Structure formats: structure tokens, C-alpha cells
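Participant: sequence isn't available, so here's the structure alone:
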């Protein structure tokens, strides 16, 4: 059994990177298919390759490719096809034939003039078995409808928009204005409390001057002397 081995030469690595990032220049702006380019045996072809491959061989996939209902499957096949082209350059002769068979199943994507990959794409490492399984699933999703769709608007791969930055929660003030802080509120209320005490004291003094026998609010009222109590007190003293 042959397994893939990563390329060691810097020149080869550069060529592999360019082959992955370079746009398919053989296509035209019109991306549609009158006849289905997907064979009925693609699942078997991919399965044969999976048997001979080292299942944990590392590849990369786009982690933030936009999940577009029309273009999503085609975009993933574009990236998978470029990976197959890259793998053929580091595989043995027997493995190259199997890779070429799978590449033939998805080579139709090169008939569309895709733009260079956007710089916003982020790639994560995964196993090649996952890449082949995803390729099979995308072909199965496209097969029944590929002749009825026009993919001309899919020639530029799109990234998922970044999540918006969450704003800090606002206080429930009037009209959405932030409520003042507690220390500031206390400073504003303190002069009002002092003023209220001064007004109450001034009113009490004024009340006592105008009505000497009338107590201020809260003052205890002295009881009037009882005449019988005064008489008893006089008898005791004499």
C-alpha cells in the first residue's frame, strides 16, 4: 500500500501553495451546465481512494466559508479539487491514478472562472478522510439540480461575516440615557437635605414667636396644673 508523503523541497512547497491559491483560468464568466458533469459512480471512485489513503493524512479546509444555499457546495468542491491537484504532486504512481480518478469527478469546477481566493478565508487542519467524505456529500447535493442552476454569481468565494462587537449594557435611564452614578447622586441630594432642615428650623422659630404656647411639630405639650393637686400640696406643706 502506498501512502502520501509531504513534500520536502522548498521549491515544491511553493509550487503546491501556488496551485492551491491560483484561480481556475480555463473557465468563462458563465458558470452553468446543460448536461450533468457528475457521474453516477463518484461515490465508488472516492471510496477506492479512501482505502489506499492514510486516513489521518493532514489537509486543510476553510473554516469560515459562507454557507450559501446556491454556491456553498460548489465552493467546497473548488477547494477540494485544488487539494487533489496538490496531492498528485507528492503521491506515487498508483496513488496518482486514484487521485486523478477522483479529480476527474470534480474537475468540472475548473470550467468556471473563479476569482482568486479571498484573503479573509481561514483554514484549519483536518484529516483527508473528512475532506473526501465532504466531497462526496457536496456532489450528492449538487447532482439532482446542477443542470437547473446558474452559478455565475458564485465566481467569488465569500467568507462568513465576523460577529459584531457587543456593546456594554446601558442603564435604564430616561430615553435610554445612562443613569448617574451613586456618588454623584448623593452629592446632588445632600444640599437639598440641608436646605430642607434649615427651612424646618426657621419655620419652627417663627411659629414659636407668633404662638408661644403652641409647640413646634414633634414637641411635647406640658399638661396644665390641676387645682386639686395644688390644694393637696398646700395641706401637706402646712
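Facilitator: Arrived safely, thanks for sending. Bear in mind that the values here come from a model prediction, so they are computed numbers and not experimental data.
Participant: switch to C-alpha atoms for all contacts and neighbour counts from now on
Facilitator: Will do.
Participant: show me what contacts the closest residue in space to residue 34 that isn't next to it in sequence?
Facilitator: In space, not counting the residues next to it along the chain, residue 34 is nearest to residue 147; the distance is 5.4 Å by C-alpha to C-alpha, 6 or more residues apart in numbering. Residue 147 makes contacts with 32, 33, 34, 35, 36, as judged by C-alpha atoms under 8 Å, 6 or more residues apart in numbering.
Participant: here's the one I want to compare it with:
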């Protein structure tokens, strides 16, 4: 039994050749030998804009790195994803217009782009701005699409975040802080302070030791008065009343 060979129509063969052509589908290192950007992409995009709601909400990345070689390609990658998403919610007539614009930017899918980085920030805009931007990026990329190798553009990059100010030192971290050297006059005062304190303490002790107690001062005055009134050797001692004994002087210290 002979199996008939499949019949290939000219359209099928043309599509197969387009898929297998390395110049149109791009090489793994994302370079193109022949330009995949058509000469009437602006007309195709304008036709779609005439049928779309101008304020239909979409999102665009606001912090793509401003890289001269890759920025246009990155913005087209994001626009192509939005076109694919809009095709799933559009009617038959609108799907045809969306597919025509998607064909103009579909060449970006031939490059093995990495998944979108988590650092990307998206802001809301309308579909008219997205389509205008896609047209501007195709226009900027067209002269260079066959002259450059876009292999280093396969990973979308974000703009670097602004530098974060250093946090204030906590009280616990002051131990590692170098303290300023004390002033010379302050250092001199600190050196002389112990000596001055010792002199004050010594002076206070000497004054304290040389001051008599109040009782001793009174007895000294009485003894001086008694010596002045004491009779000569010939005078007899004063007689004390009976039953009274002279009070002995204290052994020492204040009475």
C-alpha cells in the first residue's frame, strides 16, 4: 500500500521558509541578517488606533534602564505582550487589526529573553500612548536591527535605586566611635585635680587636729586663772568643805 505524499501549497511552503529563515527569526544570540521591520508599520499601527478606545488602560514599565542598544527592544517586548493579551478579549474585526500590529513586533519573540525581573515598576497609561511608543521604538530600531548583536539585551534591567542614607548610630554603637581628644587646658585641670584634693584634705586634717575641744578650752582658761590667783609657797592651801573631795581631772579628751 502506497501512502500519498502530503500536498504542499505555495502558501504553506512560503510560511515554512519564513519560519526556517535565520535572518528573519533571529539567531540564538539575537541578531538579524535581514530586517524584520516592515516599511509600513506606522500605517498598520495607525489603523488599529482608529478603532481602539483611546483611553483603554494598559501599563508600561517606568524604570527600565536607559541602555542605548537594548531600551527600544525591551519596550517592544512589553508592547508585544500587551497585544497578545488584547487579542484574547477583542472581537473578530479588532483581532485582525491587533494581529497585523502584532506581526510588526513579533520578531522580538525569536530572541530568548529572560523572565521579567521583579524590580520592574509599572504605571498605568492608555492604549494610544502604548501604540505611539511602539511606533517610535520601531522607527529608532530599524536602522540598527541588522548592524547590531542584541545578545546582551536578553535580560531586561531596571534602573538602579537611589542610594539609601546611612542609618543614625544607635547609643549601643557609640563604643566604636572615636572620641575627640580633650582640650589641653582640660587635660591640665584633670591632672592637677587629685593633687588639689589631697592638699585640701591635708589642710582640713591639720586644722581639725590643732583645734581644741570646747571643754578643753574652758578648762584651759580656768587653769590659767587659777595659776594667776595661786598664793606663794608660804600660803596655806585652801580648805575644802567637809565631805567634798577634789574632782580628778579627766584622763584625756573632751569632758
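Facilitator: Received it, and whenever you're ready, just let me know what you need. All values derive from a computational prediction rather than experimental measurement.
Participant: quick one, strands of the second structure?
Facilitator: In the second structure, strands defined by DSSP state E lie at 57-61, 122-126, listed in chain order.
Participant: show the end-to-end separation of stretch 84-98 of the second structure, please.
Facilitator: 8 Å (C-alpha to C-alpha, to the nearest Å).
Participant: what of stretch 23-35 of the second structure?
Facilitator: For stretch 23-35 of the second structure, the separation between the terminal residues is 8 Å (C-alpha to C-alpha).
Participant: flag every buried residue along that stretch.
Facilitator: Buried positions in stretch 23-35 of the second structure, judged by neighbour count with 16 or more other C-alpha atoms under 10 Å: 23, 24, 25, 26, 27, 30, 31, 32, 33, 35.
Participant: can you redo the residues you listed as TSV with distance to residue 138 of the second structure?
Facilitator: TSV is the format used below for the buried residues of stretch 23-35 of the second structure (distance: C-alpha to C-alpha, whole Å):
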residue	distance to residue 138 of the second structure
23	17
24	15
25	17
26	16
27	19
30	16
31	16
32	14
33	17
35	11
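Participant: which residues in the first structure does stretch 214-225 of the second structure align to?
Facilitator: Mapping stretch 214-225 of the second structure onto the first structure (TM-score structural alignment) gives no aligned residues.
Participant: same question, stretch 114-128 of the second structure
Facilitator: Using TM-score structural alignment, stretch 114-128 of the second structure pairs with 115-129 in the first structure.
Participant: coming back round to it: give me whichever of the strands of the second structure is most buried.
Facilitator: For the strands of the second structure, the stretch with the most neighbours on average is strand 57-61, a mean of 16; neighbours defined as mean count of other C-alpha atoms under 10 Å.
Participant: how much does it stray from the first structure?
Facilitator: The superposed strand 57-61 of the second structure is, by mean C-alpha distance after the TM-score superposition for the first structure, a mean 0.7 Å from where its aligned residues fall in the first structure.
Participant: and that strand, how far from the chain's centre?
Facilitator: 28 Å (C-alpha atoms, centre = their mean, to the nearest Å).
Participant: same question for stretch 184-197 of the second structure.
Facilitator: So, by C-alpha atoms, centre = their mean, the centroid of stretch 184-197 of the second structure is 46 Å from its chain's centroid.
Participant: quick one, which of the strands of the second structure is nearest to residue 153 of the second structure?
Facilitator: Nearest to residue 153 of the second structure among the strands of the second structure is strand 57-61; the distance by C-alpha to C-alpha comes to 16.0 Å.
Participant: residue range for that closest one in the first structure?
Facilitator: Taking TM-score structural alignment as the measure, the first structure aligns residues 58-62 with strand 57-61 of the second structure.
Participant: contacts made by that stretch with the rest, please.
Facilitator: Contacts made with stretch 58-62 of the first structure from outside it, assessed by C-alpha under 8 Å, 6+ apart, are listed as 79, 83, 121, 122, 123, 124, 125, 126, 127, 128, 131.
Participant: quick one: contacts for the last one?
Facilitator: For residue 131 of the first structure, the contacting residues are 59, 61, 80, taking C-alpha under 8 Å, 6+ apart as the criterion.
Participant: apply 10 Å and report the result again.
Facilitator: Each residue near residue 131 of the first structure by C-alpha atoms under 10 Å, 6 or more residues apart in numbering is listed here: 58, 59, 60, 61, 76, 77, 79, 80, 83, 137.
Participant: which of these sits closest to residue 168 of the first structure?
Facilitator: Minimum distance to residue 168 of the first structure across the contacts of residue 131 of the first structure is 34.7 Å, recorded for residue 61 (C-alpha to C-alpha).
Participant: give me the contacts around stretch 22-30 of the second structure.
Facilitator: When contacts are taken as C-alpha under 10 Å, 6+ apart, the neighbours of stretch 22-30 of the second structure outside the stretch itself are 17-21, 31-37, 106-113, 145-146, 148-154.
Participant: before we move on, the earlier item: make TSV out of the strands of the second structure and add distance to residue 102 of the second structure.
Facilitator: Rendered in TSV, the data for the strands of the second structure read as follows (distance: least, C-alpha to C-alpha, whole Å):
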stretch	distance to residue 102 of the second structure
strand 57-61	16
strand 122-126	17
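Participant: for residue 95 of the second structure, find the nearest of these.
Facilitator: Evaluated over these, closeness to residue 95 of the second structure peaks at strand 57-61, with 17.0 Å, by C-alpha to C-alpha.
Participant: just give me the residue right at the centre of the second structure.
Facilitator: Nearest to the mean C-alpha position of the second structure, by C-alpha atoms, centre = their mean, lies residue 164 at 3.1 Å.
Participant: what lines up with that one in the first structure?
Facilitator: With the correspondence set by TM-score structural alignment, residue 164 of the second structure lines up against residue 165 in the first structure.
Participant: its match and residue 76 of the first structure, how far apart?
Facilitator: Noted for residue 165 of the first structure: a distance of 29 Å to residue 76 of the first structure, by C-alpha to C-alpha.
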